[in-house]
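S.K.: below are the sequence and a predicted model; questions follow.
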Amino acid sequence: MALGRRLLAITLAIMSGGTAWAGPFPTGPLGGVKTWAVYYGAAPETAAELARFDLVVLDPTRHPPLNNVKRHGALLLMYVSLGEVNIHSPAYPSIATEPWVLAPNPNWPEARRLDPRAPGYERWLLEQVVPAALAGPVNGLFLDTADTPMELERAEPARFGGATEALERVLGALHRAHPRALLVLNGGLPLVERSRPMLAGVAVESILTDYDFKAQRYRARAPEAARERAAALRRVTALGLPVLALEYAPPDDAGWTQSLIIKTREAGLIPYISTIGLDKVFTQTLR
């Protein structure tokens, strides 16, 4: 099929720079993780499937019963957004009128971008959001959307200069406040390089795949773009961190999904394949 041929072309283009994207064999608290899942729904019946994974990422405000998810020893990380806040989040009303709450994310209209340089941002995150996420039998945090303020800084350095340094400071403060919490940064690869001692792992999305929000279509990423993402990833994986890879594919395309799993594992990454909403549990990577 066309998608399969394009995926092969992407893989060959990436692999031309080396046989694997990952670096040294990962060690540390996530060194034994072979499977993982991300699920932002709350259906109680999903707990049995989630319990089969080594590591599970959930939404702290709505999720299946946590003790059921952890009954076989799964590590549990709760989602925390560093660079955006959803207007339906319980943490949003208290900051809705703050000047550091910025315009919506065009791809996610219900998400408001945040300016991490503001003192009020750090207080809100560390005193309200993080403690709520770590309540209960939780092992750590899955830190998302660091790329949002970093991209604002790249696009408008005069207006948003210092955003990356601010995120680094916030990560340091978070780590000092909760030294036993496992921190996994999703994206934000330049920040990973600067914050390596604080992190247990890194997650990356859509190296091989892409999602067209306007057309609402899954597609293979262009080979050159995939190669650029893989090159950035190599710099990070050289640090020896486990890499959790999240790719998106249509739920009814088993062939494409299996190809993604194989190619990601060959690269030394830990795959999970889902739909863009992350509201269902897919178990193909358990096979």
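M.R.: Yes, it's here.
S.K.: only C-alpha atoms from now on, for both contacts and neighbour counts.
M.R.: Will do.
S.K.: next structured bit after the host helix or strand of residue 151?
M.R.: Here residue 151 is covered by helix 147-155, with elements defined by DSSP states H and E. Along the chain past helix 147-155, the next helix or strand (assigned with DSSP H and E) turns out to be helix 157-160.
S.K.: how about that next one: buried residues?
M.R.: Along helix 157-160, the positions that meet the burial threshold by neighbour count (16 or more other CA atoms under 10 Å) are residue 160.
S.K.: so what's residue 104 up against?
M.R.: 110-113 (CA atoms under 8 Å, 6 or more residues apart in numbering).
S.K.: what residues sit buried inside stretch 29-44?
M.R.: By neighbour count, with 16+ other CA under 10 Å as the criterion, the buried positions of stretch 29-44 are 30, 33-42.
S.K.: ditto for stretch 226-241
M.R.: Quick answer for stretch 226-241 (16+ other CA under 10 Å): 226-227, 229-230, 233, 235-237, 239-241.
S.K.: for those residues, which one is nearest residue 90?
M.R.: residue 241 (32.3 Å; CA to CA).
S.K.: if I look at that closest one, how far off is residue 12?
M.R.: Shown here: residue 241 relative to residue 12, a distance of 24 Å by CA to CA, to the nearest Å.
S.K.: likewise residue 114?
M.R.: Per CA to CA, residue 114 is found 38 Å from residue 12.
S.K.: who has more neighbours out of the two?
M.R.: Higher neighbour count among residue 114 and residue 12: residue 114, with 26 against 15, using other CA atoms under 10 Å.
S.K.: structure B:
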Amino acid sequence: MGVMAKPSAARRWWRVVFHAGLVLAMGQTNACAKPARDPRFPAGTDWRWAIDYGPATDATLAGQYDVLVLEPDHDRTPASLRRPGGLAIGYISLGEVEKSRPAAAALAAAGALLAANPHWPDARYADLRHARWRAEVLDRLVPAILAKGYNGIFMDTLDNAEAMERANPIDNAGMVDAAASLVRAIHERFPAAIIVMNRGYALLPKVADAIDGVLGEAMATRWNFRTRTYDTLSEGDWNWQAARLRAARQANPALALMTLDYWEPGDAAGVRALYDRERAAGFVPYVSVLALDRIVPEPGR
């Protein structure tokens, strides 16, 4: 079977808004069983990456980037888009399963799926502690992505682990630890695969040495669904994510720190300002539209 389909733009943004208020201390990283991974991404911050979940990625634009994050369910090969020496990474949802997915019924029958996402009832939360879900990820989903020629995986929806455990600490006890254990199991099973995590700050201290990159989504800007415009976030919001990214880098100096901001492409000056801000902070930025359905070129590059 294929990997989980990407969430809609609205779903992705709801998760960013919901979890942005969960302020927690990073604490100390767990003792590492293995040394931190060697760098898998280009050195420094003067490299470029893009994310495109659309079915018709512009090959000319794609060839201008060192790293691409793509939806692997589309009928194409990453080699057709990846530049020589570049990397193509496939999207995977680890924290929830859409009802339309082929394995959804079997996973539910096995007890591996929990309540429906109240904001998106077509999806159910995955029980990251359940052996059936872990087997699905390790034995089917990740191998399917790698078999298509992707260099690794981009893990989404791991913030769900923290949200579930905080909402019901008794029934969902151990969810964050289970999420961290799954990430480490992926690293151990597929040591050659590049692993990038979207947010997942509650488990980041436990897995920083087992991943190659972490993404801070909506660092400086967001889409406002009420006004239907892009908004600038507060300095405190930006600092909250930046502190967690930097703490992860301290735990794993080889970790690539990537950022994703949303802004109107027609405002070239505004887009350039976002790139400049994130680069000045030591991050590798990308600025796009909320739908993430095409590559939006950086102005002047």
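M.R.: Okay, I see it. For clarity, every value in this text was computed on a predicted model and none was experimentally measured.
S.K.: ok, back up a step: filter the contacts of residue 104 of the first structure to the buried ones?
M.R.: Using 16+ other CA under 10 Å, the buried ones in the contacts of residue 104 of the first structure are 111-113.
S.K.: secondary structure and distance to residue 73 of the first structure added to those, as TSV?
M.R.: Below are those laid out as TSV (DSSP: H, G, I helix; E, B strand; the rest coil; distance: CA to CA, whole Å):
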residue	secondary structure	distance to residue 73 of the first structure
111	strand	33
112	strand	35
113	strand	35
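S.K.: regarding the counterpart of residue 234 of the first structure in the second structure, what is its secondary structure?
M.R.: Residue 234 of the first structure maps onto residue 246 in the second structure when the alignment is built from TM-score structural alignment. Here residue 246 of the second structure takes the helix state, with states given by DSSP: H, G, I helix; E, B strand; the rest coil.
S.K.: counterpart of residue 280 of the second structure over in the first structure?
M.R.: Structural correspondence for residue 280 of the second structure with respect to the first structure (TM-score structural alignment): residue 266.
S.K.: got the buried residues for stretch 42-57 of the first structure?
M.R.: Judged by neighbour count (16+ other CA under 10 Å), stretch 42-57 of the first structure contains these buried residues: 42, 46-48, 50-57.
S.K.: which stretches of the stretch 51-200 of the second structure form helices?
M.R.: Applying DSSP state H, counting those that start in this stretch to the stretch 51-200 of the second structure gives helices spanning 59-62, 104-109, 131-136, 142-147, 159-167, 175-189.
S.K.: out of those helices, which is closest to residue 84 of the second structure?
M.R.: Evaluated over the helices of the stretch 51-200 of the second structure, closeness to residue 84 of the second structure peaks at helix 59-62, with 11.2 Å, by CA to CA.
S.K.: what span of the first structure lines up against that closest one?
M.R.: Under TM-score structural alignment, the counterpart of helix 59-62 of the second structure in the first structure spans residues 47-50.
S.K.: distance from the matching stretch to the second structure after superposition?
M.R.: Overlaying the second structure shows stretch 47-50 of the first structure at a mean distance of 1.5 Å from the equivalent residues (mean CA distance after the TM-score superposition for the first structure).
S.K.: okay, and stretch 199-211 of the second structure goes to which residues in the first structure?
M.R.: Counting by TM-score structural alignment, stretch 199-211 of the second structure pairs with residues 187-199 of the first structure.
S.K.: what is the helix holding residue 151 of the first structure packed up against?
M.R.: strand 108-114, helix 157-160, helix 163-177 (3 or more CA pairs under 8 Å, 6 or more residues apart in numbering; DSSP states H and E).
S.K.: what's the longest one in contact with?
M.R.: Outside of helix 163-177 of the first structure, the residues that reach it under the criterion CA under 8 Å, 6+ apart are 115-117, 122, 126, 146, 149-150, 153, 181, 191, 194-195, 198.
S.K.: of those, which is the most crowded?
M.R.: Counting by other CA under 10 Å, residue 116 has the largest number of neighbours within the contacts of helix 163-177 of the first structure, with 28 neighbours.
S.K.: show me the contacts for that residue.
M.R.: 82-83, 100, 122, 149, 163, 166-167.
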